[in-house]
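got a predicted model here, sequence first, then my questions.
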Amino acid sequence: MSDVRYPFTAVVGMADLRLSLLLNAVSPAVGGVLVRGEKGTAKSTMVRALAGLLPSIAVAEQCRFACDPAAPDPQCPDAPHGAGSHERPARLVELPVGVTEDRIVGSLDLEQALAQGVKAYEPGLLAQAHRGVLYIDEVNLLQDHVVDLLLDAAAMGRSYVEREGVSVRHAARFLLVGTMNPEEGELRPQLLDRFGLTVEIAATREPAERAEVVRRRLAYDADPAGFAAGYRADERALAEQIARARELLPAVELGDAALRQITAVCAAFEVDGLRADIVMARTAVALAAWAGRTRVLEEDVRKAAQLALPHRRRRNPFDAPGLDEEQLDRTLSEHSEPEEPTEPEPDGDGPDGDGPGDGGPGDGGPDGGGGAPEPASADAPSADPAGPDAPDAPETSSPEAAPRLPKPGGPAPESSPVAAGEAYRTRLFKVPGTGHGARGRRSPAETDGGHTIRARRPHGALTRLHLSATLQAAAPQQLARGRSGRALVLRTDDFREQVRKGRESNLVLFVVDASGSMAARQRMTAVKGAVLSLLMDAYQRRDKIGMITFRGGGAELALPPTSSVEVGAARLEQLPTGGRTPLAAGLLRAHEVLRLERVRDPLRRPLLVVVTDGRATGGRGALAEAGRAAGLLAAQGTAAVVLDCESGPVRLGLARTLAGQLNATAVTLDELRAEGVAALVHAHRSPSQRKAA
């Protein structure tokens, strides 16, 4: 792979992404940018190219934390600094998906600190990114506590390392850029709110523009250095414009009229908190500086709203980010400053002969030309996983419209998708035992968070010291070690680390019966509402989800295991019903999916949720086959829940029989609601626990 970066000015299109990155380069106080889009849309290419446009920085000699020699950080661990300094380019630091907290903030050697009194600190990625760019690819795949730590540092401009009374602090101011593919899972609203701006991007559908993208990429791959040389003049001009805008930024005036428009827009869109108002104000000021103006105009406020508000409009995890352009224009118009009447000039020009459009600073656009940044198109692609062509929810059918029950052994007529019922809070289902998976909010596990339950010898580097256990291990050896005075004599074998018990996230695999026996519209609406509620619960508990549906001739993996509950909700909404009931095929497909997932992610324990009335097409033979498939899952020790969807005055109890074969908990749709089952709060118990009861 070539070391020559693809030029920023060579990227085709992506106007909003280009502008957002440049605004953050001008004013890092904007708070970074989150880039949302499908794979293969040059997200990473543009971010990496941005670093080459940033001005070089002066760094104090022998400082690992990139302190500015003109204003060094008084808390820098490498202080005091000498008089020497050198210049170097601003760094681009990339954060890997599997990064640990110690790698981000730096690691402190507790053994040396306690045994030798030496504060041995190795700077982390935040120190490396100081005064540069911190790039997080696939930010939505990071653990929540890691994302929160990064955003805290970005907001405060400082990193803290605290280990058993030993404290290290250093400056960490950087331009934060995150990219993500919404199909792989969303960031939570509280984390979304911490990013200053967000941009939705998608590949162009224009053949000529796509051809130009391919042409430039092939030319770059053939001769990276020669291709970059062709854009060197454009890159230099853009870097100079960034430097000029930075110099102009302190002189930009945010008038009362513009500030009123900003607060009115945030209030009109019912944005939570005041962070949006502050980000919009900073963005509008940066837009004015980028355009070469010293005063914020209404066009700056409009563009700032389009970049700063869409991701703050989400009210639940199934909402797509967006902004109503008509409401935005109406709010800006209602709170615009009335123009003062002026006497007409005889020649139609201003008193100095400078009419509008004269090319002066007041008309500078984001690219140095005339006009302000164009607002994002109202026809921009939606982030809704269901897509623009998702079927509308059908009207509620009357009882007479319900499909007839299929004849024994015969196929049922297929029904069009029905809308899901309203979501509600469900009972908590847990996987029995103690796991070791990723931190979450569902099942008990040993994690790096939670409360301390015991001590043990360190596994690897010591990061969570158990002080009392360490002292107890060292105390009996003090006489033999020749202790003198009050200080303890500690050795490596004495150290003990904490074992903490918290909660983990799981893989919740839904197996949904979509056959003719479930096709009554009113019942399927309730069933979909129940599954949607369980999806919401999985989102809140940080789980991965997957979905298998079975109907007609077999079972289909409708949603491979993913963190995106939004996609799961969309697939559920589009799910048709009808046909035979191949229950065994659904269970066997679940067995295969879970087998593969144990290989891919062995620490993530599964929870199987089977949504069925227990029927199987083919009589007793089909039910026996389903029982054997259930036995395979039970033999694997798979924790399971059967959502019994059987209804009507006569019930066969087939779903509860299936639950017994799976060693699973069986609940009805009514029992699923958390508020109605005080006696069933402790939702899932292991077979041994049930026998003991």
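Received, thanks.

rest of the way, CA atoms for contacts and neighbours
Noted.

pretty sure residue 563 is touching residue 543, no?
Yes - contact criterion Cα atoms under 8 Å: residue 563 and residue 543 qualify, at 6.8 Å.

now do the closest residue to residue 656 other than its chain neighbours against residue 657, distance only.
Using Cα to Cα, 6 or more residues apart in numbering and skipping residues adjacent in sequence, the residue nearest residue 656 is residue 666, 5.9 Å away. Shown here: residue 666 relative to residue 657, a distance of 9 Å by Cα to Cα, to the nearest Å.

which of the two has more neighbours?
residue 666 (23 against 16; other Cα atoms under 10 Å).

confirm that that one sits in a helix.
No - applying DSSP: H, G, I helix; E, B strand; the rest coil, one finds residue 666 to be strand, outside a helix.

buried ones in the longest helix anywhere in the chain, by neighbour count?
Counting by DSSP state H, the longest helix found in the chain is helix 521-540. Buried residues in helix 521-540, counted by 16 or more other Cα atoms under 10 Å: 521-539.

please apply the same query to stretch 302-311.
For stretch 302-311, the neighbour count (16+ other Cα under 10 Å) marks 302-311 as buried.

before we move on, back to that, what's next to the longest helix of the chain, contact-wise?
Helix 521-540 is contacted from outside by 317, 396-397, 402, 418-426, 441, 508, 518, 544-545, 565, 568-569, 572-573, 611, 645, 669, 672, using Cα atoms under 8 Å, 6 or more residues apart in numbering.

write a PyMOL command that selects only the buried members of these.
Paste this into PyMOL to select the buried members of these, with burial taken from 16+ other Cα under 10 Å:
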select buried, resi 317+418+419+420+421+423+424+426+441+508+518+544+545+565+568+569+572+573+611+645+669+672
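
in helices, which of the contacts of helix 521-540 fall?
565, 568-569, 572-573, 669, 672.

here's the one I want to compare it with:
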Amino acid sequence: MDDLRLSLLLNAVSPQVGGVLVRGEKGTAKSTMVRALAGLLPSIAVVDGCRFACDPAAPDAQCPDGPHDTAAPAAERATRLVELPVGVSEDRIVGSLDLERALAEGVKAYEPGLLAAAHRGVLYIDEVNLLNDHLVDLLLDAAAMGRSYVEREGVSVRHAARFLLVGTMNPEEGELRPQLLDRFGLTVEVAATREPVERAEVVRRRLAYDADPEGFAERWAQQEKELAARITAARALLPAVLLGDPALRQITAVCAAFEVDGLRADIVMARTAVALAAWAGRTEVTAEDVRTAAQLALPHRRRRNPFDAPGLDEEKLDQTLEQSAAEEPDGGPDDDGPGPEGPPDGGGPDGPSGGGQDAPEPEASGQENSGEESAPSRTAPAPPQPAAPAASPYRTRLLTVPGLGEGAGGRRSRARTDSGGHTVRAARPTGALQRLHLAATVQAAAPHQLARGRDGRALRLRRDDFREQVREGRESNLVLFVVDASGSMAARQRMSAVKGAVLSLLMDAYQRRDKIGMITFRGSEAVLALPPTSSVEVGAARLEQLPTGGRTPLAAGLLRAHETLRLERLRDPRRRPLLVVVTDGRATGGSQALPDARRAAQLLAAQGTAAVVVDCESGPVRLGLAAELAQHLAGEAVRLEELAADSVTHLVTDLIHTDRGHSKQKEAA
């Protein structure tokens, strides 16, 4: 946990570092570490009675509770740790305006949100990867600008919102988009220790705390007091720390060598290196500060693909730092980065020693090969063939669930939504007014103004006049893949194309914020290879290891899909499913195999499941069984070669050319 501890302390010293994202498996005390930080932060002085924690020495000129009397006595309180629940609404985060009073009385009745409560403190988001994207965007924008804005129907409120942002997540439950990862200053990976002695000490301390919480806290009080004093001293030293040109050149050279997008990484590394120097009690940034800053600020910014794991090549980092340090201080702009003989030629993950967190990729491949070599030694009626590699992914056509849903926000199917999207109509509010439809409200109130005695100055409104917006946007879905891994699909080139198609659909699901699940069927059974999850990375890994061979129990695969979707409807009734069956439509295992598969498909259709069959049949003679299966599912059939988005464009182009050709033939005739 050393990296996590250091990252939290550096942000405590310099909140401009930009916060911390903590990635790790469950049960690793991520939340405990974050909550412990608040007790180490110095207390703050606030304007007495201000709901926005304004600093008496420099009150916010735009504070809704202002203007403040700087001569009034100040109050002092502990630094707050504000926790953001997963199901939080936008109004709870930024605060809400009483629109009825604002329109009828002209009063700005503003109720502060969690951003106001977190000002000059810590904002902690547990399971940040499960938060809706638009809420994460809102939080990160506020953290970057240091200010929160509330704009509703011409009524505007803004206030300062500077806080230390900390998020925790379990990657198994889904990833953040790379654009959102980039907005966190630092990212650390945490895992439980595998050393029995250390694990025993953790258990021992926890039991001691449970037995005597006050005595346990007293035992560590002096160390915590010393740590808090060191944070205060580092904050005081921070303005005096010098970031020299050699250190700055190392920072920019490292960012250029690792090809990170934009310049945010350079700025974050510079601020982190300065904070490291202040934490160490120094007034000058060293090369070791730059190295540590790179290890904390760069791994999550190197992702180029949704399935890439964060990581940093340590050997390449060392070579870049050494090369930059060896350059002439007076070198021109062309000398400020790795040259043609720089680190990309050595020390990469393909080098002799691997190095860094990129190295496990060849190891994973080796483990797969090891499994393949041992496979023939196992006796089985239909031994699986070696797993075929997936073809390169591509952009797929959009597959949607028909109708209008009400599920979690996303980018796939049409849905009613409380945020995002566009307004389609106005309606009477059923509860508290959330999004006022101004034109419809005025239109509803206008015919009654004479009867209400309007004197020409203000619009006289009543509760029944108010109308709110009904918005339509996009939702995320549960995309359940049912993949045929039987002998009829076992041709290596064919299975490679099938895996490439499924991988492309997985990438599409990642971009559209869907949950995904995967069922595979071969031999005599169907297996839930991946229970529904938000982690498409796990789905890609299971797909890569998928063996093929044996009979084709199509009915078993469809029945397993029926049962999986039944359970998911109980867990998450608002999320609509999309069933994607990847098969050639064949069913083997007896004379009843095909009729059983058709009955299973009809059962799914009766359940109202939206379905798409990706037809993998190839060759000059086609039986059309996949298309028949799609009819029984009441769904759509898509040929494998037509799944790519480009193929739709080519199809339209071919039709246009065909129509033009026919027209020319008619003119010639």
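That came through fine. A quick note: this is a predicted structure, and the numbers were derived from the prediction, not measured.

list the contacts of residue 402 of structure 2.
Contacts of residue 402 of structure 2 by Cα under 8 Å, 6+ apart are 413-414, 610.

let's see which of the residues you listed end up in helices.
Going by DSSP H, the helices hold none of these.

ok, so of those, who is nearest residue 27 of structure 2?
Nearest to residue 27 of structure 2 out of these is residue 413 (Cα to Cα; 35.1 Å).

contacting residues around the counterpart of the closest one in structure 1?
Residue pairing (TM-score structural alignment): residue 413 of structure 2 is matched to residue 443 of structure 1. Going by Cα under 8 Å, 6+ apart, residue 443 of structure 1 touches 430-432, 434-435, 503-506.

onto which residues of structure 1 does stretch 502-522 of structure 2 map?
With TM-score structural alignment applied, stretch 502-522 of structure 2 matches the range 531-551 in structure 1.

next, the distance between the ends of the matching stretch.
Terminal residues of stretch 531-551 of structure 1 lie 17 Å apart, using Cα to Cα.

from residue 55 of structure 1, how far off is residue 87 of structure 1?
10 Å.

which of these two has more neighbours?
Using other Cα under 10 Å, the more surrounded residue of residue 87 of structure 1 and residue 55 is residue 55, with 16 against 11.

which SS class is that one?
Put simply, residue 55 of structure 1 is coil when judged by three-state DSSP.

corresponding residue for it in structure 2?
Residue 55 of structure 1 maps onto residue 42 in structure 2, with residues paired by TM-score structural alignment.

need the contact list for residue 135 of structure 1.
47, 92-95, 176-178.

in CSV: the contacts of residue 402 of structure 2, plus distance to residue 662 of structure 2.
Output for these, formatted as CSV (distance: Cα to Cα, whole Å):
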residue, distance to residue 662 of structure 2
413, 37
414, 38
610, 37
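
quick one: which of those is nearest residue 105 of structure 2?
residue 414 (37.6 Å).

my guess is the closest one meets residue 405, correct?
Yes - applying Cα under 8 Å, one finds residue 414 of structure 2 in contact with residue 405, separated by 6.3 Å.

identify the contacts common to those two.
Shared contacts of residue 414 of structure 2 and residue 405 (Cα under 8 Å, 6+ apart): residue 475.

ok, now how distant is residue 256 of structure 2 from residue 88 of structure 2?
39 Å.

now residue 434 of structure 2
Counting by Cα to Cα - residue 434 of structure 2 and residue 88 of structure 2 are separated by 14 Å.

for those two, indicate the residue with more neighbours.
Of the pair residue 434 of structure 2 and residue 88, residue 434 is the one with more neighbours under other Cα under 10 Å, namely 17 against 13.

and the more buried one, what does it touch?
Residues near residue 434 of structure 2 by Cα under 8 Å, 6+ apart: residue 468.

what do we get in structure 1 for residue 147 of structure 2?
That one, residue 147 of structure 2, aligns with residue 158 by TM-score structural alignment.

does its match touch residue 172 like I think?
Yes - at 4.6 Å, residue 158 of structure 1 counts as touching residue 172 under the criterion of Cα under 8 Å.

how about residue 288 of structure 1, secondary structure?
Put simply, residue 288 of structure 1 is helix when judged by three-state DSSP.

OK, contacts around the closest residue to it other than its chain neighbours?
Distance criterion Cα to Cα, 6+ apart; nearest residue to residue 288 of structure 1, sequence neighbours excluded, is residue 296 at 5.5 Å. Shown in contact with residue 296 of structure 1 (Cα under 8 Å, 6+ apart): 252-255, 258, 284-285, 287-288.

residue in structure 2 matching residue 296 of structure 1?
So, by TM-score structural alignment, residue 296 of structure 1 is matched to residue 285.
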